[in-house]
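Trainee: Here is the input, now give the coordinates:
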Amino acid sequence: MFEVLVYVYENYWQGAACPEFDRLGRKLIAAGFEAEEIQQALIWLEGLNVAAKGTQISLPDESNPDSADPVSAHPRMLAQSSHSLRIYSVAEQEHLGAQSLGFVCFLEASGVLPPYMREIVLDRAMAAPGDPVSLDDLKIIVLMVYWSFGEEPEALVLDELCDDTEGRLAH
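Mentor: Predicted structure coming up:
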C-alpha cells in the first residue's frame, strides 16, 4: 500500500491535481501495481480525504473584522492551549510503537506538525497496516497529510521525511 501512496505523492504532488479515485485506480493499474494494493491505498486515501475535509481550519478574513478570531468565527473549533497534553490510548501506543510516537512528538515540538495535522496523522496511522507501524511508513503518512492540505513541508522537514536515517552518524 505504501508504494502506491509514494507513487501518488510523487506523481500528483499537489493534492488537487489528483484524479478521481476511479480514474486514479485505472492509472495505478496501468503503472503496474497489484489490485489489492491499489484497493487498500484508495480506501486509505478516501479516509484521508474525509479527515482533511472534516477539519475545521479557518484563517482570519482580513476584510471581515468579525472573523479576526477564528475560534469565535467557528465556535466548534477550539484552539489548543500551549499547556495542553496529548494522551495516547493503549491501542495507539501499541499500533504506533515508541519510535513512531517519538517521531510525532519530535515533529510537533519542532513546530512543523500542528495539532490538527497531528490528529489526522494519528488517525491515518491507526488505519495503516503494520503492528507497530514502521517509522518509514509513518513518514509517508505525514507526507500524505501535508499533501492532502495542498502544503509542502519546509525543506528541512522534507529532508527528514525523505532521507534514510539508517546511515547517519551522530557527532
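
Trainee: C-alpha from now on. contacts and neighbour counts both.
Mentor: Fine.

Trainee: State the number of residues packed around residue 45.
Mentor: The number of residues packed around residue 45, counting by other C-alpha atoms under 10 Å, is 19.

Trainee: ok, now residue 5?
Mentor: Residues near residue 5, counting by other C-alpha under 10 Å: 22.

Trainee: and the residue nearest the centre of the chain, how far is that from residue 109?
Mentor: Nearest to the mean C-alpha position of the chain, by C-alpha atoms, centre = their mean, lies residue 145 at 2.4 Å. For residue 145, the distance to residue 109 equals 18 Å [C-alpha to C-alpha, to the nearest Å].

Trainee: tell me which element the closest residue to the residue nearest to the centre of the chain other than its chain neighbours falls in.
Mentor: Nearest residue to residue 145 in three dimensions, chain neighbours excluded: residue 121, at 6.5 Å (C-alpha to C-alpha, 6 or more residues apart in numbering). Remark: residue 121 resides in helix 115-126, with elements defined by DSSP states H and E.

Trainee: run this one through as well so I can compare:
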Amino acid sequence: MIDVIAFLIEHFQDVDAFPPRHDLGVLLEEVGFDDEEIGDALSCLDGLRFEPLIPAEALRASTGTRIYNAEELDLLPLPVRALMHFLEQNGALNPEQREFVLNALMNLPYDDITVDHAKVLTLLVLWAHRSELPVLIGDELMAALNGEAVMQ
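Mentor: Here you go, the predicted structure:
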C-alpha cells in the first residue's frame, strides 16, 4: 500500500488529477501493483474523508498536547509518536492533519507501522490538503519516498 501511495504522490499533481476510481485501479494494475495493495491504498485515500471524533474546528484551534489512548500506545511505536509530535510542533502538521495520519496508521498491519510509513502517510495528507511545509522537513519526508534526501 505504501508503495502505491508513494507512486500516486510522485505521479499526480494532486488528488483532483486522479482518473475515476476504476480507471485509477486499472492504471495501478498496469504499473505492476497487485489487487491487495491497490485496494488498501484506495481505502486509505477514502480515509482522507475520515471525520475525527473531535470536530475539525476544535482541532484546528487546539494548542494542547496529544494524549494517546491505550490502544494507540500499544500499536504506535515511540519513534512514530515522536515524529508526529515533531511535525506538529514544527508547523508541518496541524492537529486535524495529525489525526488523519494517526487514523491511517492505526489501520495498517502492526508490522507496517514504521517511521518511514508514517512519513509517507504524512506526505499523503499534506499533498491531499495542498499544504506547504518547511523545506527541511519536506526534504526529510520525501526521503521516505526515494530512500535518500532530495537536497544536500
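
Trainee: Superposed, what's their TM-score?
Mentor: Once superposed, chain against chain, the TM-score is 0.83 (TM-score structural alignment, normalised by the length of the second structure); 144 aligned residues with a C-alpha RMSD of 2.4 Å.

Trainee: What is the equivalent residue in the second structure for the residue nearest to the centre of the first structure?
Mentor: The alignment partner of residue 145 of the first structure in the second structure, by TM-score structural alignment, is residue 125.

Trainee: Does its match belong to a helix, a strand or coil?
Mentor: helix (DSSP: H, G, I helix; E, B strand; the rest coil).

Trainee: quick one: the helix holding residue 121 of the first structure aligns where in the second structure?
Mentor: Aligned by TM-score structural alignment, helix 115-126 of the first structure falls on residues 95-106 of the second structure.

Trainee: hmm, who's touching the matching stretch?
Mentor: With contact meaning C-alpha atoms under 8 Å, 6 or more residues apart in numbering, stretch 95-106 of the second structure is reached by 44, 47-48, 50, 52, 56, 59-60, 62, 72, 75-76, 84, 88, 113, 118, 121-122, 125-126.

Trainee: now swap in stretch 117-137 of the second structure and tell me
Mentor: With contacts defined as C-alpha under 8 Å, 6+ apart, stretch 117-137 of the second structure is touched by 2, 5-6, 9, 14-15, 48, 80, 87, 91-93, 97-98, 100-101, 104-105, 141-142, 144-145.

Trainee: buried subset of those?
Mentor: 2, 5-6, 9, 48, 80, 87, 92-93, 97-98, 100-101, 104-105, 141-142, 144-145 (16 or more other C-alpha atoms under 10 Å).

Trainee: which residues does residue 83 of the second structure contact?
Mentor: residue 115.
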